[in-house]
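1. Give me a 3D structure for the following:
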Amino acid sequence: MDTFEDIPIGQSPSQRTRGGFDSQTGIYHSLVQLGDGNKIPTKANLDTATFVMSQFPKLDQAVSKVAFIDTATGHQVTYSQLQRSIYSLATGLYHGLGVRKGDVVFVLSPNSILYPTICLAVFLVGGVLTTANPLNTKSEITKQVLDSGAKLAIVAPSEAHKLVSTNVPTLLTYRPENGDELSVQELIDCCEQMELPETRSTQSDIAAILYSSGTTGVSKGVLLTHSNFISCMTLLKWSTYKMSADQDVFLCFLPMFHIYGLAFFTLGLLTFGATTVLMQRYDFKGMLEAIHTHKVNNIPAVPPIILSLVKHNKGGYDLSSLRRVGSGAAPLSKELVDRFRAKFPWVHLRPGYGLTESCGAATLFLTHEEAKAHHAGSGKLLPTFCAKVVDYETGAAMPPYGEGELWLKSPTVMKGYLGNEAATAATIDSDGWLKTGDLCYFDDDGCLYIVDRIKELIKHNGYQVAPAELEAILLGHPQILDAAVIPLEDEEAGEIPMAYVVRAEGSQLSEDQVIQFVASQVAPFKKVKKVSFINIIPKSAAGKILRKDLVAQSKQHVRSKL
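-> Down below sits the predicted model:
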């Protein structure tokens, strides 16, 4: 099989710093390589589904090896059953519903044991996948369906009403009671004996259009190719082998429509032959029950869930099987990391970093020792990745500890944004560097530290204040369950930091007490100037704070007082 080869840039590896920094080019290089047995395939006529299924356990193992367990029903799917279902559904999509290569298929469903079958069948038949959050409104759904040009929608029965006005044909994930609509399972059953024509995509073809969360602006359709996914799956399989055992059990409560859930659970873990326990949606008690019941070893999580484990776990569940907790979507504070490790000393906490535009991959800690040695770090560059830290005012490439915007280059980087050449040009430069919009720095060991989103920095009297830093301090207060910091317009200072705080039950914490708590730990220009108490911090499905919602709320509050 053809393989991807790293192309050396600038100095030879022996001339770079121990952290992989090349002083001549300003480029940080990955310190690890995939090795001969794990090269990324570059065979042109290869689609994501074919690649993923080629990594399934061998036939004698696939018959008994469980791929997914549904926590709600206890239903299990083996790898051999999964493979048959994928082929049958792909055949049904082709013969029964007329899906052809390049047709966009819109998927709207909570996590389901059928979700991986649906996604891989769409890839196998040559379709283009686009997924959405079931919590999205009818207008948001309509906008995505029209923007993506979807030809078919596969939807949970409870969400079907949101697509009526689009006039797009729909296939239900399952048939409701007293219903007569066609469902995914029925299509699988009726097409088991049919042949699937050769409709495979090439690696350069678009595999998915995934819409960014829109936490700071208008949501855009990220174009990911089969090559992007295949590269990412190779990296995930390699890193999972490095960190996990063959019999490990993973728990999925993150949404499968999001790049984190899609890349890791729907696709990535299948290349490792792992068993995944699947929750329809996240709830804290359900997560603890699943760990207890199924002896779960691994949880890829997000910071709010890690915070919940630290603050809310009151016991009663056996969590001793837990060995690894990964974290992504937003940076972890040193204080939260320390509290987690103090409470769960036997669990390896391994933060990582990725974004939709890089197919969810970029940095990761491969060992517990590395993670412990770099508090609040987000891991080291994965194989095939290069990075630059670019000063967003001068454009200079920054050495270790110099702050700037993180730029990435890798075969996992997206092709661009759907129908938006201007946004694509602003995000990917002519040399293929992806500008992430994240303020960061690397240390001497090549570990990445995310400071905050550049667009979210608060400009106060000429100083720049990172909301994430203040949020980490606020979360250290014993009476604060959650917090978010936003910029509030100010006539004299330009912007001032304002905190939204969720108090613990029964707490009478006051605005002045919060302000003083932060003021005692930061420079004067970083002080929180205003506090508003709130029941819940709005967050995206990936756990990112929806600051634009809080900014709008603060402006509405100001207007109401005028």
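2. use CA for all of it now, contacts and neighbours both
-> Fine.
3. which residues of the stretch 301-450 of the chain fall in strands?
-> Under the criterion DSSP state E, counting those that start in this stretch, the stretch 301-450 of the chain contains strands at 324-327, 348-353, 363-364, 380-381, 386-390, 404-409, 416-417, 434-442, 448-453.
4. which of these sits most buried?
-> Among the strands of the stretch 301-450 of the chain, strand 380-381 has the highest mean neighbour count (mean count of other Cα atoms under 10 Å), at a mean of 28.
5. I'd like to know which elements it is packed against.
-> strand 363-364 (3 or more Cα pairs under 8 Å, 6 or more residues apart in numbering; DSSP states H and E).
6. and for comparison, fold this next one:
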Amino acid sequence: MVQHLNFTIGGLLDHIAVTYPENDGLVYPERNIRYSYRQFNDVCRQVAKGLLKLGIKKGDHVAIWADNVPEWVILQFATAKIGVVLVTVNTAYKSAELEYLLQQSDSNTLFMIRSWKDTDYVATLHEVVPELDAAQDGVVSTPKLPFLKRVVFIGKETPAGFLNFERIVELGKDVPDSELAAVEATLDVHDVINMQYTSGTTGFPKGVMLTHYNLVNNGFQIGECMKFTDKDRLCITVPFFHCFGSVLAVMASVTHGTTMVPVELFDPLKVLRTVQAERCTALHGVPTMFIAELEHPEFSTFDLSSLRTGIMAGSVCPIEVMKRVVKDMNLTEITSVYGQTESSPGITQSRTDDPVELRVATVGRALPGAEVKIVDIETGAALPPGKQGELCARGYMVMKGYYKMPEETAKVIDSDGWLHTGDLAVMDENGYCKITGRIKQMIIRGGENIYPKEIEEYLYTHPKISDVQVYGVPDRKYGEQVMAAVILKKGVEMTEDEIRDYCRGKIANYKIPKYVKFVEGYPMTASGKIQKFKLREMAIKELGLEESGDAA
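-> The predicted structure is shown next:
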């Protein structure tokens, strides 16, 4: 019998704060913040009351544009306690993307930090909302964003026009607990409480509507698959604005009384220091993060013996990288998760006690309570084990839909409630799935279907190669040709011919990359997804392939 939790997100935190009151809840070593679960819940309640005092009410949409600062995770629970939908903004967004999201999401409040990497958020908001110059105490009005009423600054030295986040904490002191309790009593676990915008690897971002029930239960099942308990401590390196951070990390932790130890901005050295200092037992990341940690010059100086489990996900997990993580980082029970924002996000996960071969070669099997099937991409008919087709999922974790986009929703959720992922997969007779690529990323060369992942996995076995991405580029004769963008390990050299020679006789000739490019890094979304379409666009330009066929 699959266990489901019937808590709202705020109700869950109340429950955990009573069950594990003195357990470390949220720890930021660099900021000297160490909240027990009881203290963390108290802070979230205080902020929830401050939001009510500010006039933010159940059903409103508020956006947060920040990296992994403490206020982010506080707002995740504070907004949920009063039924306010938290709209997560990609940290890498620039002005046009920010304007689109604020407009499309109908957000009435924006919480933001000063800057992220090379983006000055305050200057960017001024571009979008020139009326900010005349704002006082965060109250704004602009015709192009009719819903936006206020802007709140997270951090010290508040810029002109903004309300500071600490003021909301103060305002909460004026609101009685009974007022908060009255709002909480009206909430339903199936209310939409979170809106995440798909990463934008294709087309305009869409607002994925997720409920308390989606997020609490997905987080719970993810944590169960890692055997999380109140003794575990998770180092969170992935961004909160994405489901990987807010669900696979935060909700998986809170549902089990596990300690959250976030790293604000990914840095491999900080991650290694944090794991050692806080004796973390779990670590999450996308493959490129684990590669950066493993290849850091000081890697061997750190004691990572406390590590046990975690998740490698976000993009296809190279087998060779997974093996090194198990062997060199002591992550003997690491799991892989497959999913997408539209499924809260987890659909399948490997288990800690799966044989290592299964944990490195598959993305596991359906999470408890989730149904998975593989269907023929032409006919939609269910396929038997061993046959490749589109992976579809159904269950408690499927989104309510895309915000204000019913036609787009109907394209991905069919009349029987199956979510069509757009990913190609093969399932074995025991339900374990291998993701073989995106339907749209399949390369068709002279009538041959080529799946980039197959070539990538082979090239990962070369001792000089650190990372590789394979994709199709236009070709007048064959329709498409295979191209590989290769990141070499530090201090080594390699030629294009060396790569082709390594492939000859090992993989079919038509799969051998015609084009090879050595690169330092890949264009990525802030959540760690490699944007192959950008690699393709760059290659078309550099190689002068615009006239070779359809370069779209």
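7. What value does the TM-score take for this pair?
-> Laid over one another, the chains give 0.88 as their TM-score (TM-score structural alignment, normalised by the length of structure 2), with 517 aligned residues with a Cα RMSD of 2.2 Å.
8. nearest to Ala90 of structure 1, of the strands of the stretch 301-450 of structure 1?
-> strand 416-417 (26.9 Å; Cα to Cα).
9. Onto which residues of structure 2 does the closest one map?
-> Aligned using TM-score structural alignment, strand 416-417 of structure 1 spans residues 401-402 in structure 2.
10. That stretch vs structure 1, mean deviation?
-> Once the two are superposed, stretch 401-402 of structure 2 sits an average of 1.1 Å from its aligned residues in structure 1 (mean Cα distance after the TM-score superposition for structure 1).
11. could you say which helix or strand contains Asn41 of structure 2?
-> helix 37-54 (DSSP states H and E).
12. Kindly name the residues of structure 1 that line up with the helix or strand following that helix.
-> Later in the chain than helix 37-54 of structure 2, the nearest helix or strand by DSSP H and E is strand 61-65. Matched against structure 1 by TM-score structural alignment, strand 61-65 of structure 2 falls on residues 104-108.
13. and the matching stretch, how far from structure 2 on average?
-> Following superposition, stretch 104-108 of structure 1 is found to deviate from structure 2 by 0.4 Å on average (mean Cα distance after the TM-score superposition for structure 1).
14. so where in structure 2 does stretch 285-300 of structure 1 end up aligned?
-> The aligned range for stretch 285-300 of structure 1 in structure 2 is 269-284, by TM-score structural alignment.
15. quick one: buried residues of that stretch?
-> The neighbour-count check on stretch 269-284 of structure 2 (16 or more other Cα atoms under 10 Å) flags 270-276, 278-284 as buried.
16. what do you get for stretch 518-529 of structure 2?
-> Those would be 522, 524-529, for stretch 518-529 of structure 2 by 16+ other Cα under 10 Å.
17. Okay, and which of the buried residues of stretch 269-284 of structure 2 map to strands?
-> Using DSSP state E, the subset of these located in strands is 282-284.
18. tell me how far stretch 101-109 of structure 1 is from the chain's mean position?
-> Offset of stretch 101-109 of structure 1 from its chain centre (Cα atoms, centre = their mean, to the nearest Å): 20 Å.
19. Next: stretch 14-31 of structure 2.
-> Worked out by Cα atoms, centre = their mean, stretch 14-31 of structure 2 lies 23 Å from the chain centre.
20. Please enumerate the helices of the stretch 51-200 of structure 1.
-> Under the criterion DSSP state H, counting those that start in this stretch, the stretch 51-200 of structure 1 contains helices at 59-62, 79-95, 115-124, 138-148, 184-190.
21. once the structures are aligned, where does the next helix or strand after the last one end up in structure 2?
-> Think helix 184-190 of structure 1. Later in the chain than helix 184-190 of structure 1, the nearest helix or strand by DSSP H and E is strand 206-211. On structure 2, the counterpart of strand 206-211 of structure 1 by TM-score structural alignment is residues 192-197.
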